[in-house]
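Chemist: what follows is a predicted protein model with its sequence.
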Amino acid sequence: MSYLHDIDPIALELPFWPYGIHWYGLMYVLGFAAAWWLGRRRLRAGRLPGIDENAFGDLLFYGMLGVLLGGRIGYVLFYDLPSFLADPLMLFNVRGGGMSFHGGLIGVMLAGAWWCRKHAMHWFDTLDFVAPLVPLGLGFGRIGNWIGGELWGRLTSGPFGVVFPRAPLGDYSGMSIEQLRVLHATGALDAYARYPSQLLQAFLEGLVLFLALWWFSSRPRPRYAVSGLFALLYGLFRIVAEFFRQPDPQYGYLAFGWLTMGMVLSLPLVALGLVLLWRSRTAPVLGKEGA
């Protein structure tokens, strides 16, 4: 029997704020807090020589702006461009949802470049420092997607199927959660069960990617190596997850009955990761050989 997703996305109701505090927003806070804590540990381990905690605080602030602005702009450009062309103000409709990892990544990279100019740091030394701080935030974000019942997976008849009230439910779409509970108890909703792809992404892109990068970066590595491993593993993990995740409705399957926009956007990351790892073979290690 399937599981009925029945989680309130609002963590805390506030009398002075009609929208309340959503779990998804709290996941962002946890992600930034984790990056701050882990970054301080890496600073103390000498992974970014010459940079103090105040400068790191600036880097984290710029990175936060890069995530938020890049994620939103990237979503609009990659996934909802026609709506933006019809109504440019929809860019600011953040309550309607829509954030892109790939856009957020570009935003972080641009923010890092701006910070590097101020502190005379090599761009990839900074990206290598930041890369291990990112995965936990990605994992928290996917947990936020799960709690919100969004970005669900493809239909499945397997034992791990989940019925998401916000997903298409045929004749049962639009019913209240109370009505859906009654129907689910009879098994009437089992045909609409889907993979909990958000949890798969939280595991791969969050926990597994974090453990791999944290271990790999626990000792000095050549320039480009940590960033390369991040790009390679994230790209591969995202492609795997896309086989279980429902494709974006505005695109569907782009080709072959399985290729999705998420895969297309992740393939360049795989290629970039391989190039960076190859280049790192002859690159200096930060703090050594004049790096």
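Modeler: In hand now; what should we look at?

Chemist: going forward, measure contacts and count neighbours with C-alpha atoms only.
Modeler: Will do.

Chemist: could you pull out the buried residues of stretch 144-159?
Modeler: By 16 or more other Cα atoms under 10 Å, the buried positions in stretch 144-159 come out as 144-156.

Chemist: with distance to residue 275 and secondary structure added, can I get these in CSV?
Modeler: Listed next are those as CSV, based on distance: Cα to Cα, whole Å; DSSP: H, G, I helix; E, B strand; the rest coil:
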residue, distance to residue 275, secondary structure
144, 33, helix
145, 32, helix
146, 34, helix
147, 37, helix
148, 37, helix
149, 37, coil
150, 34, coil
151, 31, coil
152, 33, coil
153, 31, strand
154, 33, coil
155, 36, strand
156, 37, coil
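
Chemist: what about the most centrally placed residue in the chain, helix or strand, and which?
Modeler: Geometric centre of the chain, nearest residue: residue 138, 4.0 Å, by Cα atoms, centre = their mean. Assessed by DSSP states H and E, residue 138 sits inside helix 135-148.

Chemist: and what of residue 252?
Modeler: Element membership of residue 252, judged by DSSP H and E, is empty: it is in no helix or strand.

Chemist: distance of residue 237 from residue 44?
Modeler: 30 Å (Cα to Cα, to the nearest Å).

Chemist: higher neighbour count, these two?
Modeler: residue 237 (19 against 12; other Cα atoms under 10 Å).

Chemist: wait, what's in contact with residue 31?
Modeler: Counting by Cα atoms under 8 Å, 6 or more residues apart in numbering, residue 31 touches 134, 136, 137, 138, 140, 141.

Chemist: what about it, distance to residue 231?
Modeler: 19 Å.

Chemist: residue 25 too?
Modeler: From residue 25 to residue 231 the distance is 25 Å (Cα to Cα).

Chemist: ok, the two, which is more surrounded?
Modeler: Legend: neighbour count by other Cα under 10 Å for residue 25 and residue 231, higher for residue 231 (23 against 15).

Chemist: contact partners for the closest residue to residue 168 other than its chain neighbours?
Modeler: Nearest non-adjacent residue to residue 168, counting by Cα to Cα, 6 or more residues apart in numbering: residue 192, 7.8 Å away. Applying Cα under 8 Å, 6+ apart, we find residue 192 in contact with 155, 156, 163, 168, 169.

Chemist: please compare the first structure with the one that follows:
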Amino acid sequence: MSPYFHDIDPIAFQLGPVAVHWYGIMYLLGFAGAWFLGERRRRQGRLPVSHEAFSDLAFYVMLGVILGGRIWYMLSYVSLDWIVHDPLAIVRVWDGGMSFHGGLLGVLLAGWIWSRRNRVHFFDTIDFVAPLVPIGLGLGRLGNFINGELWGKLTTEPWAVIFPGALEDLHKTRAELHQMYLAGQLNGQARHPSQLYEFALEGVVMFTVLYVFSLKPRRRYAVSGLFALLYGVFRFAVEFVRIPDAQLGYLAFGWLTMGQVQSLPLVVVGLVLLWLSRRAPTLQPDPAAANAAPVSTKEAA
């Protein structure tokens, strides 16, 4: 069985001079899916605030994801020369290059600001948001796959993929690479589709586990802790078959990556939050408060 040759156009369609990228569409779908599910759960009283307050939270979180994810990526994974030579690179999100860890920090900051303004306990907010995040996470990984970026290591697995972007040293056009593929000359260049592994783990599995876990009222910190633990473990594991960013390479031991370094603290935080949840109160769903009061002060920080 021949490996799959990645030949997906990252541009979905053109609107005059504007190219609409699949990567951006994935983010829009992620935000939309999280908003609709979040609004449904809000009406169930899982976060006893008004529709307007929830809409504000969704907007804050969206800004936190985009700004935090892009800024952290540009500071952690790219040579800082861009600050002087190409400062506008920070706004070219459509080219790819978003950091989950930066997006998470952005979400936490956004959640803290919103919680303070609406007098809701910070971790009640984060526990509510956590099951929604894997929707965008999974779709973002699909965007990475469509872009043909963040590929994995060489493999002979039957589901392996040949990524033209990983063959730049051959100095061939995409058409020439495709002809080589048809002739069987690129079979040794097949790689793990690590983006799809992350889509499955960080998207499908995390969403399923967190959604089902949060169907019943849980003690404060529990949902957030499970989110942090799962993401930290899944990301750390996938990094073993994913090629590190070329400008960074392996940081130590011939295998440790920046993604793993930044994921380990999440494992620790997740365990700590789960431990704290044992004695924490449980926020009971209150549909009446969510659909009547402008903003709930219940469990205020």
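Modeler: Thanks, I have it. Keep in mind it's a predicted model, so treat the numbers as computed, not measured.

Chemist: report the TM-score for the pair.
Modeler: Taking TM-score structural alignment, normalised by the length of the first structure as the basis, the two superposed chains have a TM-score of 0.94; 285 aligned residues with a Cα RMSD of 1.6 Å.

Chemist: quick revisit: can you find the partner of the residue nearest to residue 168 of the first structure in the second structure?
Modeler: Using TM-score structural alignment as the criterion, residue 192 of the first structure maps onto residue 189 of the second structure.

Chemist: looks like residue 156 of the first structure contacts residue 195 (just checking).
Modeler: Yes: the criterion here is Cα atoms under 8 Å, and residue 156 of the first structure meets it with residue 195 at 6.2 Å.

Chemist: okay, helices next: where are they in the stretch 151-291 of the first structure?
Modeler: Using DSSP state H, counting those that start in this stretch, the helices of the stretch 151-291 of the first structure run over 177-185, 197-201, 209-216, 225-242, 261-279.

Chemist: what's the neighbour count on residue 104 of the first structure?
Modeler: For residue 104 of the first structure, the tally of surrounding residues (other Cα under 10 Å) stands at 24.

Chemist: same check on residue 92 of the second structure?
Modeler: Applying other Cα under 10 Å, we find 10 residues neighbouring residue 92 of the second structure.

Chemist: repeat that for residue 78 of the first structure.
Modeler: The local packing of residue 78 of the first structure (other Cα under 10 Å) involves 14 other residues.

Chemist: OK, contacts around the counterpart of residue 68 of the first structure in the second structure?
Modeler: Residue correspondence to the second structure (TM-score structural alignment): residue 68 of the first structure is matched to residue 66. Contact partners of residue 66 of the second structure, counting by Cα under 8 Å, 6+ apart, are 98, 103, 106.

Chemist: pretty sure the second one is touching residue 63, no?
Modeler: No: contact between residue 103 of the second structure and residue 63 fails when scored by Cα under 8 Å: they sit 9.1 Å apart.

Chemist: count of neighbours near residue 70 of the first structure?
Modeler: Other residues near residue 70 of the first structure come to 26 when the count uses other Cα under 10 Å.

Chemist: so how far is residue 4 of the first structure from the spatially most distant residue from the centre of the first structure?
Modeler: Using Cα atoms, centre = their mean, the residue of the first structure lying farthest from its centre is residue 186. It sits 35.8 Å away. Distance, residue 186 of the first structure to residue 4 of the first structure, by Cα to Cα: 12 Å.

Chemist: residue 74 of the first structure now?
Modeler: Taken as Cα to Cα, the span from residue 74 of the first structure to residue 4 of the first structure is 32 Å.

Chemist: and residue 166 of the first structure, by the same measure?
Modeler: Remark: distance between residue 166 of the first structure and residue 4 of the first structure (Cα to Cα) = 11 Å.

Chemist: swap in residue 83 of the first structure?
Modeler: As judged by Cα to Cα, residue 83 of the first structure and residue 4 of the first structure stand 32 Å apart.

Chemist: more neighbours: which of these two?
Modeler: Here residue 83 of the first structure and residue 4 are compared on neighbour count by other Cα under 10 Å; more neighbours surround residue 4, at 19 against 14.

Chemist: ok, and the closest non-adjacent residue to that one?
Modeler: Leaving aside its sequence neighbours, residue 4 of the first structure sits nearest to residue 163 (Cα to Cα, 6+ apart; 4.8 Å).

Chemist: need the contact list for the one you found.
Modeler: Contacts of residue 163 of the first structure (Cα under 8 Å, 6+ apart): 2, 3, 4, 5, 189, 190, 192, 193, 194.

Chemist: I'd like these laid out as CSV, including distance to residue 122 of the first structure.
Modeler: Compiled in CSV, these are given as follows (distance: Cα to Cα, whole Å):
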residue, distance to residue 122 of the first structure
2, 51
3, 49
4, 49
5, 46
189, 55
190, 54
192, 51
193, 48
194, 45
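
Chemist: and residue 258 of the first structure, what pairs with it in the second structure?
Modeler: Using TM-score structural alignment, residue 258 of the first structure sits opposite residue 255 in the second structure.

Chemist: the longest helix seen in the first structure against the second structure, how far on average?
Modeler: Secondary structure of the first structure read by DSSP state H shows that its longest helix is helix 53-79. With mean Cα distance after the TM-score superposition for the first structure, helix 53-79 of the first structure departs from the second structure by a mean of 0.6 Å once superposed.
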